[in-house]
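1. Fold the following.
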Amino acid sequence: MIRILFDSRRKRWLFVWLLLGCLLFQQIAWLWSDFSWHGLAGMALASLIYAIAMQCFFAVTFDRNAAVRVQQTLTLPLALPVARDMVLAELQARYGRRVRVQGDSHFEVRTACSFKSWGEYLSVDLAEAGVVATRVYLCSRPWLRLTLIDWGKNRDNVKSMVRVLAQRGKSGL
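-> Down below sits the predicted model:
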């Protein structure tokens, strides 16, 4: 159980930041009271317990393979103009006016802020993979460059687009 909590560098850094944040918060409150070694030891123990509890809570929601930037390639059995129209229609249906068309085969979207993140950039690149096939390259990265943990939001963006495009590509819509 404990090994799962600290099996990646990001989880260890999250634990360190939680511990330091808790210690800092308690120290601010502690400065207004009298100094005692018992108080210092109790504060350190409470911070450690809090950080371990929060690490256990976040380990449940933390994707073990959570990468800040998620990329995936998909090949659709459609010609490039048909695939371009389908991708543009899907992006506009999901994200509305936030879709930016850059060239014939590159689209970018800035998603809205949510509980999990400050927003992401989703980019879609299209390229011919044959006469009647199109290669779709999807990339999702956080809007805020300082993001260390994205809680799987970028992976969700890419997975949902791949699922819908593959489904629509098979049906030929």
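
2. Please make it C-alpha for all contacts and neighbour counts, starting now.
-> Fine.

3. What are the buried residues along the strand or helix carrying residue 56?
-> According to DSSP states H and E, residue 56 maps onto helix 37-61. Within helix 37-61, the residues scored as buried using 16 or more other Cα atoms under 10 Å are 43, 44, 46, 47, 48, 50, 51, 52, 55, 56, 58.

4. one more to put side by side:
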Amino acid sequence: MDEFVFEPRLDAAAMKAFAHPLRLRMFSVLSNGGPATATGLAERLGESTGQTSYHLRQLERHGLVEEDTSLGKGRERWWRASSFSMRKRAGDATAPEVAVLRSAMVEDAAATMQAWLSDDAAPQVWVDASLEQSTTAILTPAELAVMNREVQKVVDRHTSAGSGREAELREADSTKLRRIRVYYYAFPLPQD
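-> Below is the predicted model of the structure:
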């Protein structure tokens, strides 16, 4: 069996909190659509503001969302998804909460990619800038680890340029600035 390692490290209580269906949906909305208030999340998800407020506090308690102080005015609180990565680790049994999270992440990735691939109205400039790629290679574990570290450094370098640009994104022409998603999976294929 395998265990998943989260970076930053999420303890069992955080994984259990995150595995709640509404919290997963809320995190997905915040990840895909950017910061929102509890009221905005409630409207988008067909829930009450009381429900979304409660679940945002639970997610915040475990470091899965954080307040975006650059957007709030007065008592209005805006929330954004926190970033984390998940790695598989051989040895221990997978907790049910981790299985739920893993499944939700795969479903969200598939739905997000399908939405992009089905968007016939996407501006050509974004179509030209995007990439859908699948590559198969024969590598040692050490080579795979080195490749993953190098790719992560490149992704971190480029995505850090976008931090703190929420206000700019709200005012920008969508042909010039958009929220982007990077999916990168590099793992051994099952043996025959």
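
5. Please work out the TM-score for the two chains.
-> The TM-score (TM-score structural alignment, normalised by the length of structure 1) is 0.25; 63 aligned residues with a Cα RMSD of 4.5 Å.

6. closest to residue 101 of structure 1 among the buried residues of helix 37-61 of structure 1?
-> residue 58 (36.9 Å; Cα to Cα).

7. Which strands or helices does the helix holding residue 56 of structure 1 pack on?
-> Under the contact definition 3 or more Cα pairs under 8 Å, 6 or more residues apart in numbering; DSSP states H and E, helix 37-61 of structure 1 sits against helix 2-5, helix 9-30.

8. Going by contacts, tell me the helices and strands next to the last one.
-> Read that as helix 9-30 of structure 1. Judged by 3+ Cα pairs under 8 Å, 6+ apart, helix 9-30 of structure 1 is in contact with helix 37-61.

9. Give me the angle between the helix it packs on and helix 9-30.
-> Orientation check (axes from the mean of the first three to the mean of the last three Cα atoms, to 10 degrees): helix 37-61 of structure 1 against helix 9-30 gives 150 degrees.

10. Could you save the buried residues of helix 37-61 of structure 1 as CSV and add columns showing distance to residue 12 of structure 1?
-> Listed next are those as CSV, based on distance: Cα to Cα, whole Å:
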residue, distance to residue 12 of structure 1
43, 21
44, 18
46, 19
47, 15
48, 13
50, 15
51, 11
52, 11
55, 9
56, 12
58, 12
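
11. before we move on, back to that, now distance to residue 140 of structure 1 too, for the helices and strands packed on helix 37-61 of structure 1, in TSV please.
-> Shown next, in TSV, are these (distance: least, Cα to Cα, whole Å):
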stretch	distance to residue 140 of structure 1
helix 2-5	26
helix 9-30	19
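
12. out of those helices, deepest packed?
-> Comparing the helices and strands packed on helix 37-61 of structure 1 on average neighbours per residue, with mean count of other Cα atoms under 10 Å, the densest one is helix 9-30 at a mean of 15.

13. did I read that right, residue 74 of structure 1 in a helix?
-> No - with DSSP: H, G, I helix; E, B strand; the rest coil as the criterion, residue 74 of structure 1 is strand rather than part of a helix.

14. which non-adjacent residue is nearest it?
-> Spatial nearest neighbour of residue 74 of structure 1, excluding adjacent residues (Cα to Cα, 6 or more residues apart in numbering): residue 136 at 5.0 Å.

15. and residue 55 of structure 1, what is it in contact with?
-> The neighbourhood of residue 55 of structure 1, defined by Cα atoms under 8 Å, 6 or more residues apart in numbering, consists of 5, 11, 14, 15.

16. ok, it to residue 109 of structure 1 distance?
-> According to Cα to Cα, to the nearest Å, residue 55 of structure 1 and residue 109 of structure 1 sit 32 Å apart.

17. what do you get for residue 142 of structure 1?
-> Distance, residue 142 of structure 1 to residue 109 of structure 1, by Cα to Cα: 12 Å.

18. now swap in residue 47 of structure 1 and tell me
-> Noted for residue 47 of structure 1: a distance of 40 Å to residue 109 of structure 1, by Cα to Cα.

19. Likewise for residue 84 of structure 1?
-> The separation that residue 84 of structure 1 has from residue 109 of structure 1, given Cα to Cα, amounts to 15 Å.

20. circling back: now render the contacts of residue 55 of structure 1 as a markdown table, adding distance to residue 160 of structure 1.
-> Shown next, in a markdown table, are the contacts of residue 55 of structure 1 (distance: Cα to Cα, whole Å):
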| residue | distance to residue 160 of structure 1 |
| --- | --- |
| 5 | 28 |
| 11 | 26 |
| 14 | 27 |
| 15 | 30 |
